[in-house]
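K.L.:
Sequence and predicted structure are below.
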Amino acid sequence: MDIVHKPVMVEEVVDYLKPEPNADSLLVDCTLGEGGHSERFLSDFPQLRVIGIDRDPDIQQKARIRLASFEDRMQYFLGWYDEYFNLNPMGERPDRILFDLGISVFHYAQSGRGFSFSSDEPLDMRLDNTEGESAGDVVNRRSEGEIADIFFRYGEERYSRRIAARIVAERKNSPFLTAKQLADAIWHAVPNQYRHGRIHPATRCFQALRIMVNHELDRVERAVQASFRVLKPGGRLGVISFHSLEDRIVKKAFREYSRNCSCPPEQPICNCGGRALGSILTKKPLVATELECRNNPPSRSAKFRVIQKLRDTRMDQ
């Protein structure tokens, strides 16, 4: 049975990123997934065009089927979102840009790549499984110290060293081949009281491996900068993040764009132009309503930030 991913905070996203009335606008959906956000925009705004980006060919195909009735207003790019803005293959400057940095339910339930710790799927976790290390490569080949650092840095896992030690001890007998194998090892590595908390004890480690093998944080940082550069003055950039590491990157970038001066503090005279590049529209990140959190549990950790671009350079009026 196909499981359909519910996009998060759709009403808030549409409210902040809706195009100007009667305008021929372009939205770049940087994390197209199954096309939920794009479908709503295309349905509500008949003049809007959308470019949808996704690295995973399987999930992009699902989006193509879902959005088939909008074929004349839809373009697709198969690749990473940071690559898209550096290449700018369509040669256009969008009015609206959306990042939804969460992982699709499809990846957890049906991708066959070990995103879910309850599955016997191969331990992969790459969105593009043709390049780079898999999660299995990391836990089977990296040193104990490296594994602990990955869990702590990307998962903020407090028991990272205990877990890494358990992994290295167990792999001497047999390599980790499935997600469930790894989840069981993590469960046995942590203290008893940690096993029965609000989230599964493997949650943070699985997050860390997924972030690491897909280079997610580096990509987010590059993509936010590159997308803001390409965005038209007057346009809006919105980012939905799902954990503090992503949100920190977005918050820092938006704060920098909204500063009137980018000169070093020790420099006595401003020569950058002294004008902010953008205006933050969400002083605090928006979060999902209680009703949405009940109906769509992944939305509980979502944070939505939006910035409006004012000018291309600080010298511009």
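P.N.:
Structure received.

K.L.:
Every contact and neighbour count from this point should use C-alpha atoms.
P.N.:
OK.

K.L.:
end to end, how far does stretch 109-122 reach?
P.N.:
Using C-alpha to C-alpha, to the nearest Å, one end of stretch 109-122 lies 13 Å from the other.

K.L.:
go on, stretch 87-106?
P.N.:
With C-alpha to C-alpha applied, stretch 87-106 spans 28 Å between its terminal residues.

K.L.:
Then stretch 113-127?
P.N.:
9 Å.

K.L.:
What are the contacting residues of that stretch?
P.N.:
Here stretch 113-127 makes contact (C-alpha atoms under 8 Å, 6 or more residues apart in numbering) with 55-56, 107-109, 112, 134-136, 176-183, 202-203, 206, 209-210, 213-214.

K.L.:
another structure for you, compare them:
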Amino acid sequence: GEGFAGRLLAIHGNNADIAIHVREAGVRVSGILFDLGWSTIQGEEADRGLSFSEEGPLDMRLDQTTGETAGALLERVSESELSEILSEGDEPLAHPIARALVQARKSGRLPRTTVDLAAFVSGVYYRKGFRRSRRHPATRVFMALRIRVNREYENLERSLAGSRLVLEEGGGRLLVLTFHSGEDRIVKRTFRQWVSEEAADYLFRKSLSPEKEEVLQNPRSRSARMRGVTFVGG
């Protein structure tokens, strides 16, 4: 709106390139906040393939102007690579699901839509004796594929490195809000390394989590973790 004229600069790009964006914009940055949650609005768009609540293509790209789709990924990866991808998403049945998908691909029965993939994964769970769960069996599979398609772990590491370049000289604060244990491990490890190098100090020692009241009002916040560091500046 007009109230933000001259105060807001919107850039379409990857946060992994934050140092480049800041340099090209010619601005001074004293604080950075990364919210690693993906947009609920995007998730509700069936053609993005991020959810199995509605039928859509196996896309899963957050930026649909670039990159490989989840469907294309499933068409080419080996069983061992697919198992590794699913394991990175903390999928407990990574090996049998990967094996079943590769076998389905060989016989021309590879799932082509979000609903088909969700049903396929549910079938693997059922055959393995899992009958009831509060979480849909395909939840972690979809998350793992989304993480790999969008190179989320790789981009997070680049984002953190770029943020250090931006903030280290002049000083400033970096806050990161994660929603998955894999993301949190990367942030925790990186911050620990920076503190050991005396490049930064913790804003708070332990990660911050939402209060029970917030989780009741917004169940999607239950897995949120925030960590922060400050750079003194050179």
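P.N.:
Here it is on my side, so go on. Everything numeric in this text was worked out from a predicted model, so none of it was measured.

K.L.:
What does the TM-score come to for these two?
P.N.:
For these two chains in superposition, a TM-score of 0.91 is obtained (TM-score structural alignment, normalised by the length of structure 2); 230 aligned residues with a C-alpha RMSD of 1.8 Å.

K.L.:
hmm, which of the contacts of stretch 113-127 of structure 1 are the buried ones?
P.N.:
With burial judged by 16 or more other C-alpha atoms under 10 Å, the buried subset of the contacts of stretch 113-127 of structure 1 is 55-56, 107-109, 112, 134-136, 176-183, 202, 206, 209-210, 213-214.

K.L.:
So which of those residues sit within helices?
P.N.:
Residues of those located in helices (DSSP state H): 107-109, 135-136, 179-183, 206, 209-210, 213.

K.L.:
Distance to Ala164 of structure 1 added to the residues you listed, as TSV?
P.N.:
Formatted as TSV, those follow (distance: C-alpha to C-alpha, whole Å):
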residue	distance to Ala164 of structure 1
His107	25
Tyr108	23
Ala109	26
Ala135	14
Gly136	14
Ala179	15
Lys180	16
Gln181	14
Leu182	11
Ala183	12
Phe206	13
Leu209	12
Arg210	16
Val213	17
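
K.L.:
Which helix or strand contains the aligned partner of Leu160 of structure 2 in structure 1?
P.N.:
Leu160 of structure 2 maps onto Val224 in structure 1, with residues paired by TM-score structural alignment. Per DSSP states H and E: Val224 of structure 1 is located in helix 216-230.

K.L.:
Run through who's touching that helix.
P.N.:
In contact with helix 216-230 of structure 1 (C-alpha under 8 Å, 6+ apart) are residues 81-83, 85-86, 93-94, 97, 211, 237, 245-246, 249-250, 253, 309, 312.

K.L.:
ok, 6 Å please
P.N.:
Asp82, Phe85, Arg93 (C-alpha atoms under 6 Å, 6 or more residues apart in numbering).

K.L.:
Out of those, which comes closest to Arg73 of structure 1?
P.N.:
Nearest to Arg73 of structure 1 among these is Arg93, at 15.8 Å by C-alpha to C-alpha.

K.L.:
Could you find the counterpart of Gly13 of structure 2 in structure 1?
P.N.:
So, by TM-score structural alignment, Gly13 of structure 2 is matched to Gly79.

K.L.:
Give me the neighbour count for its match.
P.N.:
15 (other C-alpha atoms under 10 Å).

K.L.:
State the distance from it to Leu127 of structure 1.
P.N.:
10 Å.
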